[in-house]
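Chemist: Here's a sequence, model it:
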Amino acid sequence: MQRSLAVLFAARCVPHRWSVHASSQGHWYWVKAFAELVATVEQPPADLDELTAAHVKRWRLGAGSAAGYRAVAQLLRQDPRLRSGPAADELGRRIALPASKVQSYAQVDFDQVKLAAQRDFRAALQRIRRNAAYLQRWRAGAFDPGSREYVIGEALDLLARTGDLPRTHNPVKDGTILGRYRSALGGCGYDVTWKRLFLSSREAVSLGVLLMATFGWNLSVIDTAEVPRALPDQGTDGHPVYRIPVEKFRRGPRLHFETRNVADDGAASKGRLITEALDATRYARAVVEELTPGTDLLVVWRAAKRGQPRRELDRHPPVGKFRFGIDSQTATKWGRGFGLDGSPFQRGRRTVLVVDRREPAQHSQDTHDRNYALVDKRVQAEAIAVVAAGADEAVEKARTAILEAQLVAGPLAGDVPTAIADCQDMTASPLPTADGRCAASFLMCLGCQNAHIHPGHHPRLAYLHQALGGLRSALPAATWQADWADSYTRLEDLKGKVGATVWNTALTRMTEADRDTVGLLLTGDLDA
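Modeler: Below you'll find the model as predicted:
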């Protein structure tokens, strides 16, 4: 059994199936749980060919999650011995994954998340820019070599070139910063040493939150985001336009990568965040490029201590004391540090996609609708007003496009004949002229409560209905909808009221006068 499971497992550890370590790691835990469960039955199967429907059913009930059951079931179905028979039938049973419980933020809460990230990242950006300006002055020879200001500049230069300051030797952990720099900088704390030029892990998360809120990126995209390049032709206004490469892991081979162009044309533009991110990480990226050329990742931050173990094998390995992207544990720590119940990325990204943008990002439209929009309570609540407004509009539209004329048995005394009906009161027109006459088209008689329709009108109206149906196939859809749809709908309503038999019989009684009148109505000459 172990050997067979190992064969199935190894067959999936290839780039086109499991392209990241997290996939194989998660499946390993589920396969292990499955093996432990079937080992507890009274007669454990020695191999997969001895697996029964009862074993599979027991796993389905005891897996603990729909995702775990489906993962193992998909793996087992790859074995030729489990492609037919009772166990195969049981493995083929569909089991729905539970709807995601992640919900978007209320707008006031999301605004607070963005505000916290903006304050944290902007403070770091200003600190780095301030020290960058100081370093430029030192390199330009603005300070006396014997002064404290000179030593500070020298320390900044060392940080910019190496990522650290000279320390006493210690084989186990970081040694103490040399007294010359410790005295000039005001101590050896992070705030007065390496944070002068580099982001901390918390500040990198703040940058990631802003990237998520601005572009709708998830953690995997932020983790692997490459450095955007400014296009060589910036146009006449001089504003930088960045080409941003984005890797979309779940979109399939041909849709795996895409690029987007964003311009920095003001403080509120998306491109401004890219400019600020490049400024905040420029010294870290320079050190990384010196140590490991070609790394070229956007989100770079400095770890406080050396020797921190890698927790996720799918993320870019550290370069010296520098780390890349954002892991889930650091994101959770950031959220709790700012008073949230955990990482802001899943809820925040959902808020961006289903409330702000209302469109998918690194997934398909079907996934966006099914897993994001339709299950989100905020979207559902906001949809109530939209649905109600749509229903009101539909009702109003129905009222304007139904038959309002009254059906009578025959001509009534006092009625005035019109082209398609009789009018009982010409002075009560819904569209009166200055002298009190009716200015509406004759076709509007079908939608006027003053009109009377009797069997003598049926032949002409049945022919008009037939003619409008012919126009529908001859005219552009938009033209027919605008000019004739309402009249056709009212005639359909009339046909339903009098019955198809009466309607078809009326066509046999149609006269040349009826044909001529309908022709004039369709050309508009009669209304003129």
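
Chemist: use CA for all of it now, contacts and neighbours both
Modeler: Will do.

Chemist: you'd agree Gly348 is in a helix?
Modeler: Yes - under DSSP: H, G, I helix; E, B strand; the rest coil, Gly348 falls within a helix.

Chemist: how near is it to Thr275?
Modeler: Distance from Gly348 to Thr275, counting by C-alpha to C-alpha, to the nearest Å: 22 Å.

Chemist: now swap in Ala184 and tell me
Modeler: 31 Å.

Chemist: swap in Gln136?
Modeler: Per C-alpha to C-alpha, Gln136 is found 19 Å from Thr275.

Chemist: When the two are compared, which one has more neighbours?
Modeler: Thr275 (17 against 14; other C-alpha atoms under 10 Å).

Chemist: Okay, and that one sits in which element?
Modeler: If you go by DSSP states H and E, Thr275 is part of helix 270-291.

Chemist: what's in contact with that helix?
Modeler: Here helix 270-291 makes contact (C-alpha atoms under 8 Å, 6 or more residues apart in numbering) with 124-125, 128-129, 160-163, 197-199, 207, 210-211, 214-215, 227-228, 240-242, 262-266, 295-302, 319-320, 322.

Chemist: Before we compare anything, build this one as well:
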Amino acid sequence: MSRRGRKASLPPADFSRPERIQPDGLVVRHYNTSGRVKEYDFSTLPVAEPVQRSLAELFAGRCDPNHWSVHKSSKSVWHQLEKFAAFLAAQETPPASVEEFTGALIDRFWLTMASTGTNRASFRTVCSLLAQDERLQSGPVADALARSVPAHKSTRQSYTTAEFEQIKLEARRMFRAALLRIEDNARHLERFRAGEFAPGSKEEVVGEALELIARDGDLPRIQGPSGQPYVPKKYRKALGGQATEVTWQRLFLSRWEAAALAVLLLAEYGWNLSVIDRAEVPRATPDPGGQGQVTYRILVEKRRRGGGSWYDTENVTDHGAGTPGRLITEALAATRFARAAVERLKPGTNLLVVSRTKRVGKDSADKDRRPNVGPFYFGLSNDDVKWWTRAVGLKGSPFQRGRRTVTAVERREPAQHSQETHDRVYVLPDKNVQEAAVPVIADGAEEAVELARKAVLVAELRDAPDPDDEETATADCSDAETSPWPAPTGGCGASFLLCLACRNAHVHPGHHPRLALLHQSMHELRSVLPEPVWRRDWSDHHARLDDLKRRIGPGGWAHALTRVTDTDRTIVDHLLAGDLNP
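Modeler: Below is the predicted model:
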């Protein structure tokens, strides 16, 4: 059976298992789980031919899905064997066969590899491979191959909260801009399909172009006098040129934007790069209660667990903005045109992260990666991550440190790995976790945060309105004449957003829906404004609403959002636009 419960098809009657080692005994072929092959020529190693053949035989024994399911594994061991072969060639009397390997030879190899963690890992791998040879399973050489090599302690640390928030903010800005662009063009395409535009109008030509892009992944090209292909004039004129930004990017994510989505998936779910690269489209289950909520069942593939334990599932529900399932809803919306085009070209692909590549016709040299389908690219590679970090002005890949931050600092629980791995690899060596674990620092930090939060919200919380108070856009006011921000002509001259910072203001449950909506809207506003602008104009107001949310509690806050009225929405829109400022 397949992992989705479908009966697996049988191989053809004339099927025979491909041979991993060629007749000459020196070329090994590694077939990954997708059936793509990579060859390794052991005749290139600078050792005697009998040694080449012995190493090739040992290497071929591991080139099966139970050991190495991807080429990345075999390439890593190949590079380590190259180091071992270079060591053998440098000996005063290089061994002519494996029978001439001695314990002293292996000990000398250890001395050359003990200096760094990477080399110690290489030594362990080579010894593990050599130990499979029956000729090396007894005597001093077997003892040398069984040497205990301590694991290298990683120096990688988690991000600070400020660093990780900046990374998420950059990713959110890029992905949100792409999502809004795709949604806007999707509405235009729907109107074109409904025949709403006048024949021959610019809007109709744009709609026609979008139809072609959605169908083929790009606009048709015409050969110019110089042989250079270009977009027909009527589309260039309507779209504003033929650059990718005004053509296929109207409906598809670029690879940079797909990388931004991947960073958000990391931050939300703690997925690492390999999980995101192979993530399939989640199954959507509608809310049985009829509230319009959708629960996604996500299949998570984690190959490092070993055969038979690769797959796990996670369920997340889209309750609205800020809930775990909302990112999946947005990811599906941003990739829907690309996934539909891929389904027409190659049915059954079913991958979540699909983008449009500029390098059409140029597949990745990495045969572990899913080949492109037409102009569409799947998942995320290390190169994509490097391009994205450079594009947003960051340094280094955010995935390894980011995953450590999500699991060890934010969630404080395992994500797609065991509790033992979580504690040993992610928690105990991390300096941020160590610092947070010191009782005095933890108590002092908690007290400082509590005092800061008390200082943020000044307005008084009440269970019911006071008939003598005057209602404002955000609270009830008991005395506008004694405002901390008096107007020149008398009364209060402050913005209604400052009511929560005034001792004359009273907040009761009737205000909660509007304030919860205002808080949510300010949070969304942050993703589209430059950070200095948002910090100057909105951060203090957002912090007061954060404090209010903490005091009301998550249950009460979520309930308040369900009670938002059209009047609340109108007033919040006016507040954000500055229409109610004095």
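
Chemist: if we can go back for a sec, what's the mean deviation for the helix holding Thr275 of structure 1 versus structure 2?
Modeler: In the superposition with structure 2, the average deviation recorded for helix 270-291 of structure 1 is 0.3 Å (mean C-alpha distance after the TM-score superposition for structure 1).

Chemist: Show me how far the next helix or strand after that helix is from its chain's centre.
Modeler: Downstream of helix 270-291 of structure 1, the next assigned helix or strand under DSSP H and E is strand 300-302. How far strand 300-302 of structure 1 lies from its chain's middle: 28 Å, per C-alpha atoms, centre = their mean, to the nearest Å.

Chemist: likewise stretch 241-248 of structure 1?
Modeler: 17 Å.

Chemist: equivalent range in structure 2 for that stretch?
Modeler: Aligned by TM-score structural alignment, stretch 241-248 of structure 1 corresponds to residues 295-302 of structure 2.

Chemist: just stretch 257-274 of structure 1 next, same as before
Modeler: Residue span in structure 2 matched to stretch 257-274 of structure 1, by TM-score structural alignment: 311-328.

Chemist: With stretch 35-49 of structure 1 instead?
Modeler: Stretch 35-49 of structure 1 corresponds to residues 85-99 of structure 2 when matched by TM-score structural alignment.

Chemist: Residue in structure 1 paired with Asp368 of structure 2?
Modeler: Under the alignment (TM-score structural alignment), Asp368 of structure 2 maps onto Asp314.

Chemist: neighbours of that match, just the number please.
Modeler: Asp314 of structure 1, neighbours per other C-alpha under 10 Å, totals 14.

Chemist: can I assume it sits in a strand?
Modeler: No - residue state for Asp314 of structure 1 (three-state DSSP) corresponds to coil; a strand is not indicated.

Chemist: And the match of stretch 257-274 of structure 1, what's buried?
Modeler: 316-320, 324-328 (16 or more other C-alpha atoms under 10 Å).

Chemist: mind listing what Tyr269 of structure 2 touches?
Modeler: Ala415.

Chemist: Ala577 of structure 2 now?
Modeler: Residues in contact with Ala577 of structure 2 (C-alpha under 8 Å, 6+ apart): none are found.

Chemist: Could you check how far it is from Pro513 of structure 2?
Modeler: Counting by C-alpha to C-alpha, the gap from Ala577 of structure 2 to Pro513 of structure 2 is 19 Å.

Chemist: ditto for Asp423 of structure 2
Modeler: For Asp423 of structure 2, the distance to Pro513 of structure 2 - C-alpha to C-alpha - is 41 Å.

Chemist: So those two - more neighbours on which side?
Modeler: A direct count of neighbours by other C-alpha under 10 Å for Asp423 of structure 2 and Pro513 places Pro513 higher, at 22 against 16.

Chemist: The helix or strand containing that one: how far from the chain's middle?
Modeler: Element membership of Pro513 of structure 2, judged by DSSP H and E, is helix 512-526. Counting by C-alpha atoms, centre = their mean, helix 512-526 of structure 2 is centred 26 Å from the centre of its parent chain.

Chemist: Output the residue interval of structure 1 matched by the next helix or strand after that helix.
Modeler: Per DSSP H and E, the first helix or strand lying C-terminal to helix 512-526 of structure 2 is helix 531-537. Applying TM-score structural alignment, one finds that helix 531-537 of structure 2 aligns to no residue range of structure 1.

Chemist: Report the distance from helix 531-537 of structure 2 to the chain centre.
Modeler: Taking mean C-alpha positions (C-alpha atoms, centre = their mean), helix 531-537 of structure 2 and its chain are 26 Å apart.

Chemist: Give me the helices and strands touching whichever helix or strand comes after that helix, please.
Modeler: Remark: after helix 531-537 of structure 2, the chain's next helix or strand is helix 539-552, criterion DSSP H and E. Helix 539-552 of structure 2 is packed against helix 439-456, helix 512-526, with contacts defined by 3 or more C-alpha pairs under 8 Å, 6 or more residues apart in numbering; DSSP states H and E.

Chemist: Out of those helices, flag the one nearest Asp107 of structure 2.
Modeler: Evaluated over these, closeness to Asp107 of structure 2 peaks at helix 439-456, with 46.2 Å, by C-alpha to C-alpha.

Chemist: From Tyr242 of structure 1, how far out is Gln78 of structure 1?
Modeler: For Gln78 of structure 1 relative to Tyr242 of structure 1 (C-alpha to C-alpha), the value is 45 Å.
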